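# Here is my input, please return the structure:
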Amino acid sequence: MAVVTPGLLQALFVGLHSDYKRGLENAPSQWQEVATLIPSAAASNVYSWLGQFPRLREWLGPRVLKDMQLHSYSIDNKLFEATVGIPRTTVEDDSAGVYRPMFEEMGRATGTHPDELIFDLLAAGFSTACYDGKNFFDVEHPVYPNVDGTGVAEAVSNMDVPATNAGPTWYLLDTSRSIKPLIFQERTKAELVSKTDPTNSDHVFNHDEYVHGVRYRCNAGFGFWQMAYASKQPLDAIHYGAARAAMRGMKADGGRPLAITPNILVVPPGLEGQALKLLAKDESGGNPWANSAKVLVCPWLT
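From the prediction side, this is the model:
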């Protein structure tokens, strides 16, 4: 039986924190491929500039100041946690090592947490509003004929869902710009904190248990809907081509082409084979879509 001393606890939890860090660093992550990291310094961020694609004009006379269109789209930071308790008796009995895999897994879960937020939100795009008040994937996104956002809006679609026999969803994205189709907003970095002193922690004193927990403030939101297209049609050359054509034809208010360039095809694991075959290089050169996008197989999309 070990004598529980501050030195023993310090050595033990340095090791457990190292396990957590190893899991965090080795966690597989894909969210950076489809989302832009935006730091946050408050309870929420307001993205009033969404909806405006900047453009240059010939400078004739004084500069023309254009106010950002106010869409009042905001992302509220949420607080997340994960907690592990280790009984003091386990430390006394030299058995705390059995918790090492759990701490490494907690680090891995922390590392993949942004992925869960981002891809859960992407999947919820059919029922979750973006900056223009419409669902992120919708058939009625308003695009106005005048540059200042006035006139009778045209309804523009960035989705293709059949009335019957809808299949699994696949997504075509343009991630080539500084703002990607999704936003990962981070208020604080994830941190692992521990309570091990019974004189300073009521929980340790009352429960005879050392507590370790992760704290993370962040959230996910949508960027420009014009840079994403979702389809529940079969993943074949016809529907893939139609999705690309729809995205490349996207225009800003006033009719200016946005030069959208789809470069990532996001699919659930069940569509991996079809996606790779669709975009594979053909020795005969007969596949017009060969290497036209990168295939991203996402385990969070089921």
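# make it CA atoms for all contacts and neighbour counts henceforth
Will do.
# so where's the longest strand in the chain?
Identified as the longest strand of the chain according to DSSP state E is strand 209-222.
# Show me what that one is packed up against.
Counting contacts by 3 or more CA pairs under 8 Å, 6 or more residues apart in numbering; DSSP states H and E, strand 209-222 is packed against strand 74-76, strand 78-87, helix 100-123, strand 182-186, strand 191-195, helix 202-207.
# rerun that using 6 Å as the cut-off
Judged by 3 or more CA pairs under 6 Å, 6 or more residues apart in numbering; DSSP states H and E, the packing partners of strand 209-222 are strand 78-87, strand 182-186, strand 191-195.
# Could you list the buried residues of the first one?
Spelled out, it's strand 78-87. 85, 86 (16 or more other CA atoms under 10 Å).
# And the contacts of that strand?
Contact partners of strand 78-87, identified using CA atoms under 6 Å, 6 or more residues apart in numbering, comprise 209, 210, 211, 212, 213, 214, 215, 216, 217, 218, 219.
# let's see it at 10 Å
If you take CA atoms under 10 Å, 6 or more residues apart in numbering as the criterion, strand 78-87 is touched by 43-44, 95-96, 99, 102-103, 106-107, 109-110, 113, 185-188, 190-196, 204, 207-220.
# Show me how to select, in ChimeraX, the buried members of those residues.
Filtering the contacts of strand 78-87 down to the buried ones (16+ other CA under 10 Å) takes a single ChimeraX command:
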select :44,96,99,102,103,106,107,109,110,113,185,186,187,190,192,195,196,204,208,209,210,211,212,213,214,215,216,217,218,219,220
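# circling back to that earlier point, now the longest strand of the chain and strand 78-87, what's the angle there?
For strand 209-222 against strand 78-87, the angle by axes from the mean of the first three to the mean of the last three CA atoms, to 10 degrees is 160 degrees.
# one more to line up against the first:
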Amino acid sequence: MILNRENLSALSRTLKALVFEAKEGYTPLWPKLALEVQSNGRANYYAWMENMPTMSLWEGERQVQNLTAETFAITNADWEATFAVSRTDAEDDQMDLIRITALQYARRWAEHDDLLIADLLRKGFQQKGYDGRPFFGSHTVGKRTFQNASNAPLTREAFRQALSQMRQLTDARGYPLGFFLQKPIYLVVGPGLESTAYEIVGVPTLPLGGANPDYGKAEILVSPWLVEEYETYWFLVDGSQAIRPFVLQRRSRPEWVAKDDPENSDEVFKRNVLIYGVYERKAAGYLFWQLAYGSTGTGTGA
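Below is the predicted model of the structure:
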């Protein structure tokens, strides 16, 4: 390939189409756990609901039920992913090698949204939610205190106890929230706990025989990022509501960037490589702890 403007432009278009199509072909986990919203500024501001709206008998004027006045911000960040193509590979028409590089790059880019949400899960025992408390921890609602966290290892009893705890949540008035009562409920684990999760909710019969009363109570989601120091972590998420425990907000559509002109690109001059990449603005953050339960799995029992 002669590296003139016409051929380089064609190569850039080809790689862009390949990368964007590969990304669209990836099936992400995050839509089951997070709410996607569009952002029109540097940050989005969210108000939390201390009391969920309820129906009431209409006597006189309507009873307007508002969000609380408190808000919290989630600030967008700049993200980029960049890869290099050897100039000699392009000149020698090594398109199979270039294609493999672009596809691997596209895969990592496609996984990034899942990684952002997995990071919220992993760090939720330290990072704070809207109420100033660790997202997975102890929360005061009205005169009551609720826990959406523990250190119990994943067992059948721990699963049942977690489900029971989350089903008892109320708002500040004592009105039951009714969460974790309808499907889908997601049991999020790493590869190391997949078989344990499957024994609890994935098979119709118990190991020693008889019907499994927990069969189908949750859908198993395996996150590849719950490994090493996080391999014992497990989570429950109520996916039946219009809201989610996490948010993925997007400020801009992904932009394709090419630095491949031998006459103007410093990278071509210094390193003999053609540079391609994407740029986007987005952020992930915590919304409603009432829709998620987490355990580090580091304890000795439920």
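# Quick TM-score on the pair, please.
After superposition, the two chains reach a TM-score (TM-score structural alignment, normalised by the length of the first structure) of 0.68; 221 aligned residues with a CA RMSD of 2.0 Å.
# about what we covered before: would you check the span in the second structure matched by the longest strand of the first structure?
Under TM-score structural alignment, strand 209-222 of the first structure has no counterpart anywhere in the second structure.
# what's the helix or strand for residue 289 of the first structure?
Element membership for residue 289 of the first structure (DSSP states H and E) is empty, with no helix or strand holding it.
# sorry, that was for residue 279 of the second structure
Residue 279 of the second structure belongs to strand 273-286 when elements are defined using DSSP H and E.
# what range in the first structure matches that strand?
Under TM-score structural alignment, there's no match for strand 273-286 of the second structure.
# and residue 91 of the second structure, what pairs with it in the first structure?
By TM-score structural alignment, residue 91 of the second structure lines up with residue 92 in the first structure.
# what number of residues lie near residue 194 of the second structure?
A count of nearby residues for residue 194 of the second structure, using other CA atoms under 10 Å, gives 17.
# Just list the residues touching it, thanks.
Neighbours of residue 194 of the second structure in contact, by CA under 10 Å, 6+ apart: 187, 188, 202, 220, 221, 222, 223.
# where along the stretch 101-250 of the second structure do the helices fall?
Ranges of helices within the stretch 101-250 of the second structure are 156-167, 194-197, based on DSSP state H, counting those that start in this stretch.
# Among those helices, which comes closest to residue 214 of the second structure?
helix 156-167 (8.2 Å; CA to CA).
# Mind listing what's buried along the closest one?
Buried residues in helix 156-167 of the second structure (16+ other CA under 10 Å): 158, 159, 162, 163, 166, 167.
# thought residue 72 of the second structure was touching residue 128?
No: with contact defined as CA atoms under 10 Å, residue 72 of the second structure does not count as touching residue 128 (11.1 Å).
# Find the residues that touch each one of these two.
With CA under 10 Å, 6+ apart as the test, residue 72 of the second structure and residue 128 both reach residue 286.
# In the second structure, what residue corresponds to residue 13 of the first structure?
Counting by TM-score structural alignment, the partner of residue 13 of the first structure is residue 12.
# A helix includes its match, no?
Yes: counting by DSSP: H, G, I helix; E, B strand; the rest coil, residue 12 of the second structure is part of a helix.
# In space, not sequence, find me the middle residue of the second structure.
The second structure has residue 117 as the residue nearest its centroid, 2.5 Å off, counting by CA atoms, centre = their mean.
# circling back: just checking, next helix/strand downstream of the longest strand of the first structure?
Following strand 209-222 of the first structure toward the C-terminus (DSSP H and E): strand 228-231.
# Return the distance of that following strand from the chain's centre.
15 Å (CA atoms, centre = their mean, to the nearest Å).
# what's the answer for stretch 104-124 of the second structure, then?
7 Å.
# quick one: buried residues of it?
For stretch 104-124 of the second structure, by 16+ other CA under 10 Å, it's 105-107, 109-111, 113-115, 117-118, 120-122, 124.
# for stretch 293-302 of the first structure, same thing?
Buried, per 16+ other CA under 10 Å, within stretch 293-302 of the first structure: 293, 294, 295, 296, 297, 298, 300, 301.
# cool, stretch 189-198 of the second structure as well?
Those would be 189, 190, 191, 192, 193, 194, 197, 198, for stretch 189-198 of the second structure by 16+ other CA under 10 Å.
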